[in-house]
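[1] Generate a structure from the sequence data that follows.
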Amino acid sequence: MDNEQRRDAAGDDTRAPRGATPQEAPPPEAIAVRPDRGALLRAFVASLTGTSLEWYDFAVYSAASALVFGRLFFPSEDPLTGALLAFSTYAVGYVSRPLGGFVFGRLGDVIGRKKVLVATLVLIGAATFLIGLIPPQSAIGPVAPVLLVLLRFAQGVGVGGEWGGAVLLTSEYGDTRSRGFWASAAQIGPPAGNLMANGVLAGLGALLTEQQFFSWGWRIAFLLSGVLVLFGLWIRMRLEETPVFKAMEAGGDRPQAPIKEVFTTQPRALAAAVLCRVAPDVLYAMFTVFVLTYATQKLGMPRSSALTAVLIGSALQIVLIPLAGALSDRWNRRRLYLGGTVAAGVWPFVFFLMTGGGSWALLVLGVVGALVIHSLLYGPQAAFVAEQFSPRLRYTGSSLAYTLAGLIGGAVAPLLFTALLGTFGTWLPLALYLVGTAVLTVIGVLLGRDADHDEDERYVRESADRARERAATAAPGD
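    Predicted structure coming up:
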């Protein structure tokens, strides 16, 4: 099925959901006006804030699971058992993401990008904040771990619906010919969130004793998420809806069953979007999470040395990711992505060979090199995923791709890395595993389509025409 047929298959059904009338939609002339640059910059900051909060939570929760959750919420005579139970709550956040992708992705194409993004930000932030207030098991018994699991589940649901909307918030505001740069706002969240979380934890570690941190200091890291939420809400509440969703409203083109439509009319687009995310997610998991275990257990380095290498790479990514997004606007996005994927499959062999001697400088070089390659993929990724789907199904499709790829990519990668290293005792199976994910991503990129820079403008014009026709044919008083 070619590009035009795919767009026709997804866009022929112009029925609006029940209750959607011309009077409820913006007037046709309103949807053809592009927001000013100030609105675009606010959208960029709003997108960045939400994903930064997500990854701030990711890093803080990971540290708390290892340091305090086992003792506070899952006390056991065997410390390992308590730690495993604590990490199980961490996994709950991944398992619940597809639910958020299904629920909020659908709503993003039905009620609007802005409303859903406000809801997901509140859900993530409130759950993170409340985790910092849960009394330990010694105070309220088994209710404590139950509350922890429920709040972690809520975080995952919110995160599952956040990414797709955060991407569209900037990509549908700006010029489609610079979509790679503007959509990269959502992609800066992981390194920014990691740096914020580690900065907060390092500050608490320097100011507090170990007993103080265990008793109450860890809670501060969770309670501070409320500041990010308030700032993000202040930004997001000031935004207008994107021109594409205004066009959907005015033209009566909001889908009634967007999830079903994505699976039935755009399966190739969904497959491309899911597979293109697998290798970048696994590469990131290897060089920001698993590398800490490898450096300490196999190379005999202090954990702080490995963490410093990750933080240096993360700091560089804050600049490299938007640059890579902008680069994909100048070059063909698919070719850039293919080149980055090949590099991702090759680099683990280089990394493990160069770091075998235990040199910290080479470890830093290896981690930074991996995160440079990851930036070449992650920067253009948001735009590539979004432009696979027709405008009226874009939020649903992007959210489904994000959450489904997470299940087969980043969610299981650290566990598989650890299991492979423990079973074989060598790095070769780990590198081959990443090669396998690179093959999947190459297939996804080849299945995908190049950007159609005129698609959004064409869709807005056609929707305005439909809105005028509906207004002209509506009975007086309807």
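
[2] Please make it C-alpha for all contacts and neighbour counts, starting now.
    Noted.

[3] if I look at residue 402, how far off is residue 310?
    24 Å (C-alpha to C-alpha, to the nearest Å).

[4] One more: residue 97?
    Taking C-alpha to C-alpha, one finds residue 97 at 25 Å from residue 310.

[5] So residue 94 sits against residue 411, correct?
    Yes. Using C-alpha atoms under 8 Å, residue 94 makes contact with residue 411 at a distance of 6.3 Å.

[6] Tell me the buried residues in the strand or helix carrying residue 456?
    Assigned by DSSP states H and E, residue 456 falls within helix 455-473. Using 16 or more other C-alpha atoms under 10 Å as the test for burial, helix 455-473 gives 456-457, 459-461, 463-468, 470-471.

[7] Stretch 261-279 now?
    261-262, 265-266, 268-279.

[8] sorry, back to before: which residues touch the helix holding residue 456?
    When contacts are defined by C-alpha atoms under 8 Å, 6 or more residues apart in numbering, helix 455-473 is touched by residues 22, 27-29, 31-32, 172, 176, 243-244, 247-248, 250-253, 391.

[9] So how do I select the buried members of these in ChimeraX?
    Listed next is the ChimeraX selection for buried residues among those, using 16+ other C-alpha under 10 Å:
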select :22,27,28,31,32,172,176,243,244,247,248,250,251,252,253,391
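
[10] next up, for comparison:
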Amino acid sequence: MSSSPTVVHGPVSERRSLYKAFAASLSGTSLEWYDFAVYSSAAALVFGDLFFPGSDPLTGTLQAFATYAVGYVARPLGGIFFGRLGDVIGRKRVLVATLLLIGVATFFIGLLPTHAQAGAIAPTMLVVLRFAQGVGVGGEWGGAVLLSSEFSKAGERGFWASAAQVGPPLGTLMANGVLAVLAGTLSEEAFLSWGWRLAFLLSAVLVAFGLLIRTKLEETPVFRELEARGDRPTAPVSEVLRTQTRPLIAAILARVGPDVLYAMFAVFVLTYATKELGMSRGQAVTAVLVGSAFQVGLIPLSGWLSDRYGRRTVYAIGAVGGAVWSVVFFAVASSFATVLPGVVIGLLFHSLMYGPQAAFVSEQFTARLRYTGSSLAYTFAGVIGGALAPLAFTYFLAKSGTEYVIAAYIVVACAVTLVGLRLGQAVDDSVDAAVSPA
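    Below you'll find the model as predicted:
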């Protein structure tokens, strides 16, 4: 081990390391979320027919979303396992492992037999591989956030930490883009037979590229300092639960609203638009594609705004706007002409929460427990928010017959986020004591 705890030695090299960390965080997270998002889209569009056949298409969708939820339920296990490792052995090595895990699981999903070919073993294997995806994503987020934020300075962390936040919309953009091309160029029969598999098999190439970037990355200066001082925790999970209770609760609650809003405007809207509004699959996917494209720019902008005006202020505007817009959306959504701008605006409010989220969550925890604390907050909130939301939306729509029950669900989720923001620390530029090990 080097006798010096410092990785960089001047403004130029510091900035170069920051750019490399930003690229590694962005590219790796985007590739992992491509894997995760391609499953989410396939669950909404084809998995109900291929793995859960039945006379009721809505029931098939509900069952397909159940396997979607498994990916979220598995996240806390990934957060606990990989989060602990991230605080003990370092950010870089853990992030290589999480990327590899998701890539292998996604590739094998593309090779699975369908229910018609293998019977009950097909959906069983699908759930197992989805579970593996979830474990990988559960350990990814906390490290990806720290990768870029721990190289940055006070007053800039909202922007630089947002690199990991751009991953989901960019991954969604790539996943839905690939599925849109396949659905648009292949016949319905060919797409359902083998075309959807290509989107999963492509992940092998993408993950190989991400691994190349991450293996060449250096460890963050914050962790190297902790390592040099011998200040790494031995039981970070129990220490977080024992000493960081309020920050953990605040971070979990703050994440619920964004997860639910994203589940609505990037996942469930595919089912709603095709099955309830009669739109084509291509139109529904296009709406999500356009909204995701806007998010690629809106998320870092929101992170930058949080550096200027405060995390909680920008975050709260997104929560209130998302709650109001969910009601408006169902009132106006009737065709592609109204769904497209509806999705874009919905994801705009999501961006206002999601951009500052990485910095807000990581700033709640001390440096020696930050990977574990951030991972636990991210994964447990995912179960409460993102995992349940598509299932709840589908169930409520089938039982009540009205979309406004869904809107009410989103309003409550955004209110929970506001409570989390109130409980959290407004640290922003004064976060040096929490972010640096000094």
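
[11] just to revisit the earlier point, so residue 402 and residue 310 of structure 1 - more neighbours on which side?
    residue 402 (27 against 24; other C-alpha atoms under 10 Å).

[12] Need the counterpart of the more buried one in structure 2.
    Under the alignment (TM-score structural alignment), residue 402 of structure 1 pairs with residue 378 in structure 2.

[13] Okay, and its match sits in which element?
    helix 370-382.

[14] mean distance, whichever helix or strand comes after that helix to its aligned residues in structure 1?
    Downstream of helix 370-382 of structure 2, the next assigned helix or strand under DSSP H and E is helix 388-400. After superposition onto structure 1, helix 388-400 of structure 2 sits on average 2.1 Å from its aligned residues (mean C-alpha distance after the TM-score superposition for structure 1).

[15] Over which residues of structure 1 does helix 388-400 of structure 2 lie when aligned?
    By TM-score structural alignment, helix 388-400 of structure 2 lines up with residues 412-424 in structure 1.

[16] swap in stretch 213-224 of structure 2?
    So stretch 213-224 of structure 2 sits over residues 235-246 in structure 1, by TM-score structural alignment.

[17] Can you give the distance of that stretch from its chain's centre?
    Stretch 235-246 of structure 1 has its C-alpha centroid displaced from the chain centroid by 20 Å (C-alpha atoms, centre = their mean, to the nearest Å).

[18] excluding its backbone neighbours, what's nearest the match of residue 402 of structure 1?
    residue 252 (6.6 Å; C-alpha to C-alpha, 6 or more residues apart in numbering).

[19] Just say helix, strand or coil for that neighbour.
    Here residue 252 of structure 2 is recorded as helix under DSSP: H, G, I helix; E, B strand; the rest coil.

[20] what residues are up against the closest residue in space to residue 33 of structure 1 that isn't next to it in sequence?
    Nearest residue to residue 33 of structure 1 in three dimensions, chain neighbours excluded: residue 243, at 7.5 Å (C-alpha to C-alpha, 6+ apart). Neighbouring residues of residue 243 of structure 1 by C-alpha under 8 Å, 6+ apart: 31-35, 172-173, 460.

[21] I'd say residue 368 of structure 1 and residue 308 touch.
    No. Using C-alpha under 8 Å, residue 368 of structure 1 is not in contact with residue 308, being 10.8 Å away.

[22] out of these two, which sits in the busier spot?
    residue 368 (22 against 14).

[23] So what does that one match up with in structure 2?
    By TM-score structural alignment, residue 368 of structure 1 lines up with residue 344.
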